[in-house]
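Student: Using only what follows, build the 3D model:
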Amino acid sequence: MKLAPISRNAPAQILDGLTTAVISLDANLRVVSINSTAETVFGVSRRYAIGELVSQAILQLQPHTSRLQEAMRAGTGFVERELQLRKAGDEPITVDCTVTPLTLGRGVGLLIEILPLDRHMRISRDELLLAQQEASRELIRNLAHEIKNPLGGIRGAAQLLERDFPDSEHREYTRVIIREVDRLQNLVNRLLGPNRVPQKAPVNVHEVLEHVRQLVEAEAPEGVRFLRDYDPSIPDLIGDREQLIQAVLNIVRNAFQAVDGDGCIALRSRTRRQYTIGGTRHRLVAQIDIEDDGPGIPPSMIDKIFYPMVTMRPEGTGLGLPISQYLVHTHGGLIECKSRPGSTVFSIFLPLDKRAGAMA
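Tutor: Predicted coordinates:
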């Protein structure tokens, strides 16, 4: 087989294909080149960055300018592990940073390699969350089946007693037994989650969000406000409309209860490219954010909210969020949560590629 010749642009294409951010600087610490990953990580375009001082082009590196100047003067590199880079107003990012002296033509410069660790840390966290969810569901499934069998026997015995003692006094007691058994049966069924096979077809995520918004808005007092910020370019995904509505509805109702009759609930949609969910990398993912300005979730609870029967409300069942996580997981997605006082954000990530729609 004859191989095609490598083009002159191959080095730039190779750099753009790396998952490491690569930046080269000249002797004056001006940006000479920047690859696609660096553009994404730092939110800057190469057209703007090239030719600018690195401290101006990439604000996250501004506090480290003196260290870069020293490396240039001494002609020696350095490595920083788990370095926190931040820009005003943005979340900090954790990276491994390697700086190496570089020869640029007849001059000298620096090569900066930055490996974002947040993605790897998030993948590990997602995989652990999914494993915990699966183990929890398996335990609940086994317990639920063990509980359902004696409940059926109790209900049957109560019906026989009702038949043998039809007088009103005994009938009142048997009715209580049957009602309580039915209530427990219903709780067990909810613990088991949806038992029907998903009916997957093209679904518009904004139609799902609007349907849920209208449902909750109809029961909300005037003090609750809904904000919408949708990305109209998001294509349809392959999914079960009713299950997705249920997943979103559980989260929006939680937000509604968190604001307690006076607050704001924001619904946002965005696309994420080359995004990893539970170890699987997807070309395109829809991100749906549901944010409320309530008091927030205590740090001690944030890692437990997706477990069944965990709730912060006396009247809550603790089943809404686990069911939402399960329904989203059957679509190849995942739900994450970040919370602080005044801002709780549940983010639903749903793959938009065809292989996700084929999942059971």
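Student: Please make it C-alpha for all contacts and neighbour counts, starting now.
Tutor: Will do.
Student: Tell me where this protein has strands.
Tutor: When assigned using DSSP state E, the strands of the chain occupy the ranges 21-26, 31-34, 78-85, 93-104, 107-116, 201-203, 224-229, 237-239, 263-277, 280-292, 334-340, 343-351.
Student: thought residue 72 was touching residue 100?
Tutor: No - using Cα atoms under 8 Å, residue 72 is not in contact with residue 100, being 9.2 Å away.
Student: List the contacts of residue 83.
Tutor: Residue 83 is in contact with 94-97, counting by Cα atoms under 8 Å, 6 or more residues apart in numbering.
Student: How far off centre is stretch 189-208?
Tutor: 18 Å (Cα atoms, centre = their mean, to the nearest Å).
Student: Now do the buried residues in that stretch.
Tutor: Going by neighbour count (16 or more other Cα atoms under 10 Å), the buried part of stretch 189-208 is 189-193, 198, 200, 203, 205-206, 208.
Student: repeat for stretch 300-314
Tutor: Neighbour counts over stretch 300-314 (16+ other Cα under 10 Å) mark 305-311 as buried.
Student: The structure of the following sequence is requested for comparison with the preceding one:
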Amino acid sequence: MVAHPASFPKGAVADPDRILDGLSTSILIVDQAQALLYLNVAAETLFGVSRNQVRGRPLAELLVDSAALSEVIDRAVETWRPISRRELALRSVYGDTELTVDCNVAPYEEAGTPAAVLIEISDGTQHQRITRENALLTQIGGSRAMIRQLAHEIKNPLGGLRGAAQLLERQLADAAMREYTSVIISEADRLATLVDTLLGPGHHPRKESVNIHELLQHVGHLLAADAPPNVSIERDYDPSLPPLLLDRHQIIQAMLNLGRNAVQAISQNKSAGGKITLRTRVLTNENIGTRRYRLVACVQFEDTGPGVPEHLRDTLFYPLVTGRPDGTGLGLAVAQDLVSRHDGLIEFESRPGLTTFTILLPFHAPDARKAS
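Tutor: Predicted structure coming up:
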């Protein structure tokens, strides 16, 4: 455990603040009333705030909900011994991202200095994200194989059903009876189209150098035409994003599926309206599953809709899973499949009032190193 900065003797070789600032783990020090005394550089980065902004202020003013961490601190003070907690959920007041952290909390007392509590935090969000992405990639592979086998099993009898209905139609003189065979034929065609959608494109991506913003502009215009008047579409682009090698038609379809989902989510509350933000960023040394890429394009569709229902979050990318009564449950499954053909992945984060779907597309081949 790291010592309180005040405990280092005068004239020590190293400046205690510099030692703590050199650590990759986040260090917070609070007094027994849980007022913030110190944050190191890693903690400033993790919570998106400078130590000068929060020094002397209650811990509750740093975190959206500090109850879980406060309970650990109280327990450490009460027993006067170190306490550890794993996978604690925290969200900074100064950032929208929810963090999953492991923390060690220890009371500290030194002669001549007030008693304090030192909190050592390791960000477990990255590890959790890699685990989630690996599960998604496994899910994609398994569901794709299952869908293709099931689709072929469905298409064969559908063809026979349609052919039999056509033959029967030719034998019927009564126009009223032929209406029934027309229904059979049209429903068989509808199911065949649904199966083709499940199967996805029958060819490998035809990649070419593409400006992703050109595709996003096209998708944005289509979404604006579909969106109600009280839904605004905003753009937040990173102009430094270099061209990518993509199949433009497949990626447009994937982005269009995400965008239309966002429009439909906001449209559930017709009177309130809302906002959709199309955002691009470049990420460096980013992991997609177990593979690390030097550069990754990040394309986000953010909406202010009601959020993804909790019971759907683990199965959202499965085919035929939908939260809307009129939904087919194919849009996200198809989008995930199309992006995975480019070695990419779609992730999402959601809470009531803010949902973000993120497309990750690598620029280059993966590094030799694998994600830990």
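Student: Drop the TM-score for these two in here.
Tutor: Remark: TM-score between the superposed chains equals 0.73 [TM-score structural alignment, normalised by the length of the first structure]; 319 aligned residues with a Cα RMSD of 4.0 Å.
Student: Neighbour-wise, which one of the contacts of residue 83 of the first structure leads?
Tutor: Neighbour counts for those (other Cα atoms under 10 Å) peak at residue 95, which has 21 neighbours.
Student: which residues sit against stretch 12-26 of the first structure?
Tutor: Contacts with stretch 12-26 of the first structure, where a contact means Cα under 8 Å, 6+ apart, come from 31-39, 41, 54, 104, 107-116.
Student: Just the buried ones from those?
Tutor: Applying 16+ other Cα under 10 Å to those flags 31-39, 54, 109-116 as buried.
Student: Residue 274 of the second structure matches what in the first structure?
Tutor: Alignment note (TM-score structural alignment): residue 274 of the second structure maps to residue 263 of the first structure.
Student: any idea how far residue 93 of the second structure is from the counterpart of residue 211 of the first structure in the second structure?
Tutor: Matched to the second structure by TM-score structural alignment, residue 211 of the first structure sits across from residue 218. Counting by Cα to Cα, to the nearest Å, the gap from residue 218 of the second structure to residue 93 of the second structure is 35 Å.
Student: circling back to that earlier point, what about the match of residue 211 of the first structure, how many neighbours?
Tutor: Other residues close to residue 218 of the second structure by other Cα under 10 Å number 12.
Student: can you tell me how far it sits from residue 150 of the second structure?
Tutor: As judged by Cα to Cα, residue 218 of the second structure and residue 150 of the second structure stand 34 Å apart.
Student: Not counting sequence-adjacent ones, nearest residue to residue 80 of the first structure?
Tutor: Once flanking residues are discounted, residue 80 of the first structure sits nearest to residue 97: 5.1 Å by Cα to Cα, 6 or more residues apart in numbering.
Student: for residue 244 of the first structure, what are its contacts?
Tutor: Here residue 244 of the first structure is in contact with 208, 327-328 (Cα under 8 Å, 6+ apart).
Student: quick check, nearest of those residues to residue 245 of the first structure?
Tutor: residue 208 (5.7 Å; Cα to Cα).
Student: right, and the closest one touches residue 241 too?
Tutor: Yes - contact status for residue 208 of the first structure versus residue 241: in contact at 7.2 Å, counting by Cα under 8 Å.
Student: list the contacts for residue 360 of the second structure?
Tutor: By Cα under 8 Å, 6+ apart, the contact list for residue 360 of the second structure reads 288, 296-299, 344-346.
Student: Correction: the previous question concerned residue 221 of the first structure.
Tutor: Contact partners of residue 221 of the first structure, counting by Cα under 8 Å, 6+ apart, are 261-262.
Student: Quick one: map it onto the second structure.
Tutor: Aligned counterpart of residue 221 of the first structure in the second structure: residue 228 (TM-score structural alignment).
Student: Roughly how far does that match sit from residue 259 of the second structure?
Tutor: According to Cα to Cα, residue 228 of the second structure and residue 259 of the second structure sit 13 Å apart.
Student: and the aligned partner of residue 346 of the first structure in the second structure, what does it touch?
Tutor: Aligning on TM-score structural alignment places residue 346 of the first structure opposite residue 357 in the second structure. Residues near residue 357 of the second structure by Cα under 8 Å, 6+ apart: 258, 300-302, 346-349.
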